[in-house]
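Participant: After the sequence you'll find the predicted model.
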Amino acid sequence: MSSKIKEIKTKKTHWLDIINASHDDLKYLRQTFTFDPLDVADCSPMLQRQKINDRKQYVFIVLQFPIYGRATGAVEPSEIDTFVSKKQLVTVHDGRLKPLVDFFNLCQTDTLTRANLEQDEPMVIFFKILNKLYDYCYPILNHINLDIDRVEKDILKRAEEETIKNILSIKRNIVNFQKTMQSHYGILQNFVEIMGELNASRELKTEFYNLISHTKDIWNTLVNYKDTINALHETQSSMTSLKINEIMKTLTIFSVIVFPLTLLAAIFGMNTIQSMPFVEQEHGFWYVLAVMAFAVVCMFGYFKKRKWL
């Protein structure tokens, strides 16, 4: 057996945990257990479609959970592939789901946790794993909520480019989070219906219904966050459009004011000296400037009257 494969044996459960399963690890699963080869193939490192397969003797479940990358600030999916039967539990993952890794290590090293595990069947352990993974989702939701609050406060203070980048980053995280959670409700519903074949107790079914409520709660929170960040994005876009309109307004007014000055300059620049007013007068230059200044004052007065300034 590969060193990547760790196991815990109790009176009621044989739990195998595999991190970053290699080809030899998958071959070991095929040879040791009666798992469908297609299910074993789905345990490859690449992300698979989330699903549940009822194989009568066992249930195969593919689920994805979000993880938060502190270095990148991005929410990414991490997959857990699970085989659940009456006596066996096999979990295959990439090692990035900290609650699962910590729980397995705790079961190996902590005496009290190991003693509690002795009486647990595979489905009970599977429930505990899912419960810890769903609890792990809430701090990520809180982090997204803090990011939204920060953007809401900074939307009037910080540079537009930085604010827009933050908004787009939050929207990306929400979408990635939703992509990981969108199939959980249906998969768990199907699993509860299948649990009777594995002799699950009524109390355990009730616990799984509570997990389903968790998935609905998480999904509804994500929808709320998505609506909020979309509203903030629209607000930011409106503010940017308003700023651009103000700039265009200023440039347009400046162009209109300069236009009569340019026209006067062009007229007095024509080679018709004998018929040109003010040209041969001693103070003709100042007369022309006075006419230009008068035109500017008239334009300003007109704009002021129309409340364009």
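Facilitator: Great, that's in hand.
Participant: only C-alpha atoms for contact and neighbour calcs from this point on.
Facilitator: Fine.
Participant: Let me see the residues that make contact with whichever strand or helix holds W286.
Facilitator: Using DSSP states H and E, W286 falls within helix 284-305. For helix 284-305, contacts defined as CA atoms under 8 Å, 6 or more residues apart in numbering pick out 257-258, 260-261, 264, 278-279, 309.
Participant: Relative to R114, which of the residues you listed is nearest.
Facilitator: L309 (77.1 Å; CA to CA).
Participant: residues contacting L26?
Facilitator: Applying CA under 8 Å, 6+ apart, we find L26 in contact with 40-41, 43.
Participant: okay, now K243: neighbour count?
Facilitator: Using other CA atoms under 10 Å, K243 has 12 neighbouring residues.
Participant: What spatial separation is found between it and L251?
Facilitator: K243 sits at a distance of 12 Å from L251 (criterion: CA to CA, to the nearest Å).
Participant: can you check N142 too?
Facilitator: When distance is defined by CA to CA, N142 is 45 Å away from L251.
Participant: can you check P77 too?
Facilitator: Distance from P77 to L251, counting by CA to CA: 49 Å.
Participant: ok, these two, which is more surrounded?
Facilitator: P77 (18 against 12).
Participant: Determine the next helix or strand in the C-terminal direction from the helix or strand encompassing the more buried one.
Facilitator: Here P77, judged by DSSP H and E, is contained in strand 74-84. Downstream of strand 74-84, the first helix or strand assigned by DSSP H and E is strand 88-93.
Participant: Please compare the first structure with the one that follows:
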Amino acid sequence: MANLNIQKIKTKNLTWIDVSACQPKEMKYIEQKFKLHPLHINDCLSPVQRPKLDVASNYLFMVLLFPVYNRRTRKIISSEIDFFINSNTLITIHRGELSPLINFFNLCQTTPEQKEKYFIGSPALLIYELLNRLLAACNPILGNINLNINSIEENIFKGYEKRMVKEILIAKTNVVNFRRITQTHRLVVSKLLEKSSLFFSPGQLRIYFKEVIETAEDIWQNLETLKQTVEAIEQTNNSLISFQLNDIIKILTIISIIVLPISLIGTFFGMNLKFMPLANQPNAFWILFSVTGLMILFLINYFKRKKWF
């Protein structure tokens, strides 16, 4: 394993193999060493898979996705972890994007007390702690989305509706991606609890993974709330923008109607006809000016009574 991105923690009861670069050479070694099914190896090498749990003759194969926040793009992307599990071995395969997994492995590797705490009996306790840490890492991302949504709401009511359209799109996309990533966590962990009696004591798993399922449920409920909130904010923002556009159209319409009498009178008296009303009247300009002014005042008063402005 010297030239491979593979690390190992081994005790008399349990071995944890961590593959931090899912490349063909690493996967070939893992396949041959632990007699893994080629289809599962292909699943690991393929682009992001859907979360699932498969039962093989000598192990369980589990795929889970977890959210990663990209600070540069401000978007949430998914990161995959593949698990191979049997009675005394845990293999984790990932692409080095999930710090909770990396930090926990390093902690167990460098701290004898932690190794002694989690490397007892079957991998059940180790898997529980790993999943618990990965799910706990979702909370800061949820908090960041919530802060972003609150900021959007404040800016909308400060009059920055148009600027917030892009921000709403980012927040909505992040909530949708987060939901897509985590929607099957409860189902997969429940299936792990159901199928793992082949390798573990069911009592052990029921104690450990009940909390994991509850945590996944809490995350899903928070995402439901965020989804409803961002949709309500989007609807409010669209209504405000629509109201502003309608207001602008109304003002332009009023101006057009007010200007219309001036245009009509100007067009009429601009005709080059032999006999024109007021043609020989010395005060013709002021008469026309007064008539036009009265018409404008009448229209303004009419619009005010109709509460158009």
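Facilitator: It's in. Since the model is a prediction, treat every value here as computed from it, not as a measurement.
Participant: so how far is the strand holding P77 of the first structure off the chain centroid?
Facilitator: Chain-centre distance of strand 74-84 of the first structure: 16 Å, with CA atoms, centre = their mean, to the nearest Å.
Participant: same question, stretch 180-189 of the first structure
Facilitator: Taking CA atoms, centre = their mean, the mean C-alpha location of stretch 180-189 of the first structure is offset from the chain mean by 18 Å.
Participant: Could you list the residues in contact with that stretch?
Facilitator: Outside stretch 180-189 of the first structure, the residues that touch it by CA under 8 Å, 6+ apart are 50-52, 63-66, 77, 208-209, 212, 215-216, 219.
Participant: Which members of the residues you listed are the farthest-apart pair?
Facilitator: P77 and Y209 (23.6 Å).
Participant: Which residue ranges of the stretch 51-200 of the first structure form strands?
Facilitator: 51-54, 59-69, 74-84, 88-93 (DSSP state E, counting those that start in this stretch).
Participant: And the helices in the stretch 1-150 of the second structure, which stretches?
Facilitator: Applying DSSP state H, counting those that start in this stretch to the stretch 1-150 of the second structure gives helices spanning 24-34, 38-45, 99-110, 112-118, 124-136, 138-156.
Participant: what residue lies at the spatial centre of the first structure?
Facilitator: In the first structure, the C-alpha nearest the mean C-alpha coordinate belongs to N173, at 1.2 Å (CA atoms, centre = their mean).
Participant: Distance of it relative to V75 of the first structure?
Facilitator: 5 Å.
Participant: I'd like the contacts of L26 of the first structure as TSV, with neighbour count and distance to D25 of the first structure appended.
Facilitator: Conversion of these to TSV gives the following (neighbours: other CA atoms under 10 Å; distance: CA to CA, whole Å):
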residue	neighbour count	distance to D25 of the first structure
V40	19	10
A41	13	11
C43	25	10
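Participant: what's the closest of those to L112 of the first structure?
Facilitator: In terms of CA to CA, no member of the contacts of L26 of the first structure lies closer to L112 of the first structure than C43, at 31.5 Å.
Participant: Excluding sequence neighbours, find me the nearest residue to the closest one.
Facilitator: In this structure, C43 of the first structure finds its nearest non-sequential neighbour in D81, 6.1 Å apart by CA to CA, 6 or more residues apart in numbering.
Participant: burial measure for the residue nearest to E7 of the first structure when sequence neighbours are not counted, as a count.
Facilitator: Spatially, and ignoring its direct neighbours in sequence, E7 of the first structure is nearest to L16 (4.4 Å; CA to CA, 6+ apart). For L16 of the first structure, the count of nearby residues is 19 (other CA under 10 Å).
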